[in-house]
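Q: Have a look at this prediction, sequence included:
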Amino acid sequence: MNEAIDVEGLSKRFGAVTALESVDFRVPAGTVFGLLGPNGAGKSTAIRILTTIVRPTAGHAAVFGYDVVRDAGTVRSLIGLAGQYAAVDKNLTGRENLRLIGRLTHVRRSRVRARATELVERFDLAEAGDRPARTYSGGMRRRLDVAAALVPDPRVLFLDEPTTGLDPQSRNALWEMIRGLVADGTTVLLTTQYLEEADQLASRVVVIDRGRVIADDTPAALKARLGNTIIELDVEEARRAARAAELVSARFSTRPDVEGTRLRLTSHDGSRPLLEILRLLDAHGLVPGAVAVHESSLDDVFLELTGRRAGDAPDSGRTSGEGS
């Protein structure tokens, strides 16, 4: 089967609150798929449904053809889950944690010890494997948590914001481990607020906002749709920024986004418009105090689509009922 996950019309309501509304997406087998959205968008609700923790209100979801409600037991045998926070027992050693997970997930007793050894070595935990997990650094605990999700050798691994709170070195190390898993045939569904993470790892992303899918494409296609270059100018006063936006809008085909004193516009023509913009603003006494030019990223796409940055708190118009 080419599709590891198939989601059609998925909806979830908690009383009067809508967490997901008619969500559709498909995840090809053997890939990393990014599920993105602001805080409160419904990402974690989708993960809970796909991992059989909660039932959908409406719609259909399947993992390798098995319905997450009707075939929940089979689905659980096919998946692994590492949540937003490390779920290891701090008083057990790394190896003991993995052996415990093996017993809980009904891995053959003859296989449990060998599997624990394989995983502590693969996740660079061999030297710390016989130490209590409470002595581990944050990055080590996250690696152990992901290793625990892999004890039963799942075909699909769900990673719900796996690198939250990690330093850049630990984050990069976990990225390499995820790439290695996919190279071995595992399908990974990743939720994250680090847009660079999705850009680095995912072959396709879905953006959810207020419980609905607002974009579904490859990272490259989403960035190309926005524009190749982002130009930002700071005119140091909100009133002057609004005036500068009016002038730029009258000269160019698109209106800049204005955030406080900062103007932000996308360009499909590189940085070429910048000189004309500076001349225009200078002619009206609106010389920017700061100018920045950079290539578009998924962060820029995210801001363009949602009007918010990934880590922003949910606004008053949110519909999601729980989590992210």
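A: Structure received.
Q: contacts and neighbour counts: CA atoms only from here.
A: Fine.
Q: Can you verify residue 53 is assigned to a helix?
A: No - using DSSP: H, G, I helix; E, B strand; the rest coil, the secondary structure at residue 53 is coil, not a helix.
Q: Below is structure B, check it against A:
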Amino acid sequence: MTALLDVRHLAVSLPGAGGQVLPVIHDATLQVSRGEIVGIAGESGSGKSMTAQALLGLLPERAQVSGSAVLDGNTELVGRSGRAWRTVRGTRIAMVFQDATAALHPMLTVGRQLTEHMREHLGLDRRAAEARALDLLDRVRIPGGRGALRSYPHQLSGGMRQRVAIASALACEPELLIADEPTTALDVTVQAGILELFDELRRESGLSVLFITHDLGVLAALTVRAYVFYAGRVMESGPTGELLLRPRHPYTAALLHARPHADDSWTLPEDGVTRPDEAAERRTQPLVTIPGSAVSPAAAPPGCPFAPRCAYAEAACTGELPPVTEVRPGHAVACRVLPDLTEVPA
């Protein structure tokens, strides 16, 4: 399958105090095919959001970006100027941010925010833009139609605001949608509805999605392939099912064991009912943690950045960066040891 987005050896550095240059993304390579939802997972500060911002030219001023990120085989994203981004950002690639409240302007109605860039980029008049805005609200299942268009963001619930943000991102029919932890602040029921919406958009319109999350349950429910980031590097990549059930990198395995109730299966029992005694037993089990603290990409030690926290680390792990090894077709691991990890219970 031809990649809609093909990122090769992406590196990002930010200006620091005293003229320092701080590396935050190291040699990231990833692909997203048409009609595919691909996940990026990892702890806070691992470089997930910074990668997304680099792909949209939203990095701070004086940021240094190298490598390549090609959209649809013909549009290089790295090195684009501010004016050149107008033909890509919002039209061919759009982004849904984590905090819809911050992403939406509090002083503008939903209708104004949905129609303004449609009129700018698609050349629609006011009536046509409003008709398309109504269609978008219906598409993301926001009731109320014209009443919703007249509302201000603070008059909507958190879930509705996030749906408005998704509608706004879809307004100019992008080929690729980047979703940066769009369900983090939502309750479980609303979160499930948002995830269902993303999958529905993929099935109905062939939309490609790069979905950033720290929630491995969300990763399992939505994505077909995934990339696990740590300290600005891709530690493991491959089909989501393989990553979650047969991880090969110690960091991926540690994340899986550290999630609450790590002995849970990824699906409910056949009858869909969790027994009270089973739930109570899981609540009494101690949480597993990863030793030490996550390291920032700029402060990563030589060699494998996870080595100081890794139970399988050897002397060679602290000297040179680990090679990237394909352990199965499409499943790659940046690890020198490749220990025999216990399978995550299914």
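A: Ah, there it is. Note that this is a predicted model, so its numbers are computed, not measured.
Q: where does the TM-score land?
A: Once superposed, chain against chain, the TM-score is 0.69 (TM-score structural alignment, normalised by the length of structure 1); 250 aligned residues with a Cα RMSD of 3.1 Å.
Q: I'd like to know which elements the helix or strand residue 102 of structure 2 falls within is packed against.
A: Element membership for residue 102 of structure 2 (DSSP states H and E) is helix 100-103. With contacts taken as 3 or more Cα pairs under 8 Å, 6 or more residues apart in numbering; DSSP states H and E, helix 100-103 of structure 2 sits against helix 158-170.
Q: Which neighbouring elements make contact with the helix it packs on?
A: Packing partners of helix 158-170 of structure 2 (3+ Cα pairs under 8 Å, 6+ apart): strand 93-96, helix 100-103, helix 110-121, helix 126-139, helix 188-205.
Q: Next, the buried residues of that helix.
A: Neighbour-count burial for helix 158-170 of structure 2, with 16 or more other Cα atoms under 10 Å as criterion, is recorded at 158-170.
Q: Equivalent analysis for stretch 215-229 of structure 2, please.
A: For stretch 215-229 of structure 2, by 16+ other Cα under 10 Å, it's 215-216, 218-223, 225-229.
Q: among the residues you listed, which two are most distant?
A: 221 and 229 (18.9 Å; Cα to Cα).
Q: between the helices and strands packed on helix 158-170 of structure 2, which one is nearest to residue 34 of structure 2?
A: Going by Cα to Cα, the one of those nearest residue 34 of structure 2 is helix 188-205, 9.2 Å.
Q: my guess is residue 331 of structure 2 meets residue 239, correct?
A: Yes - with contact defined as Cα atoms under 8 Å, residue 331 of structure 2 reaches residue 239; the gap is 6.8 Å.
Q: residue contacts, the aligned partner of residue 175 of structure 2 in structure 1?
A: Correspondence of residue 175 of structure 2 to structure 1, assessed by TM-score structural alignment: residue 155. Counting by Cα atoms under 8 Å, 6 or more residues apart in numbering, residue 155 of structure 1 makes contact with 78, 79, 80, 185, 186, 187.
Q: Next: residue 41 of structure 1.
A: Residues near residue 41 of structure 1 by Cα under 8 Å, 6+ apart: 19, 208, 209, 210, 211, 314, 318, 319, 320, 324.
Q: in which helix or strand would I find the first one?
A: What that stands for is residue 19 of structure 1. Residue 19 of structure 1 belongs to strand 17-28 when assigned by DSSP H and E.
Q: for the stretch 151-300 of structure 1, what spans make up the strands?
A: Remark: strands assigned in the stretch 151-300 of structure 1 by DSSP state E, counting those that start in this stretch are 156-160, 187-191, 204-209, 212-217, 229-234, 257-259, 262-267, 290-295.
Q: Can you tell me, leaving aside adjacent residues, what's nearest to the most centrally placed residue in structure 1?
A: When structure 1 is reduced to its mean C-alpha position, the closest residue under Cα atoms, centre = their mean turns out to be residue 192, at 2.4 Å. Using Cα to Cα, 6 or more residues apart in numbering and skipping the chain neighbours, the partner closest in space to residue 192 of structure 1 is residue 161 (4.5 Å).
Q: and that neighbour, how many neighbours?
A: Using other Cα atoms under 10 Å, residue 161 of structure 1 has 22 other residues around it.
Q: Return the distance of it relative to residue 96 of structure 1.
A: Using Cα to Cα, to the nearest Å, residue 161 of structure 1 is found at 25 Å from residue 96 of structure 1.
Q: Likewise for residue 4 of structure 1?
A: 31 Å.
Q: And these two? Which one has more around it.
A: A direct count of neighbours by other Cα under 10 Å for residue 4 of structure 1 and residue 96 places residue 4 higher, at 22 against 19.
Q: Am I right that residue 13 of structure 1 is in a helix?
A: No - under three-state DSSP, residue 13 of structure 1 falls outside any helix and is assigned strand.
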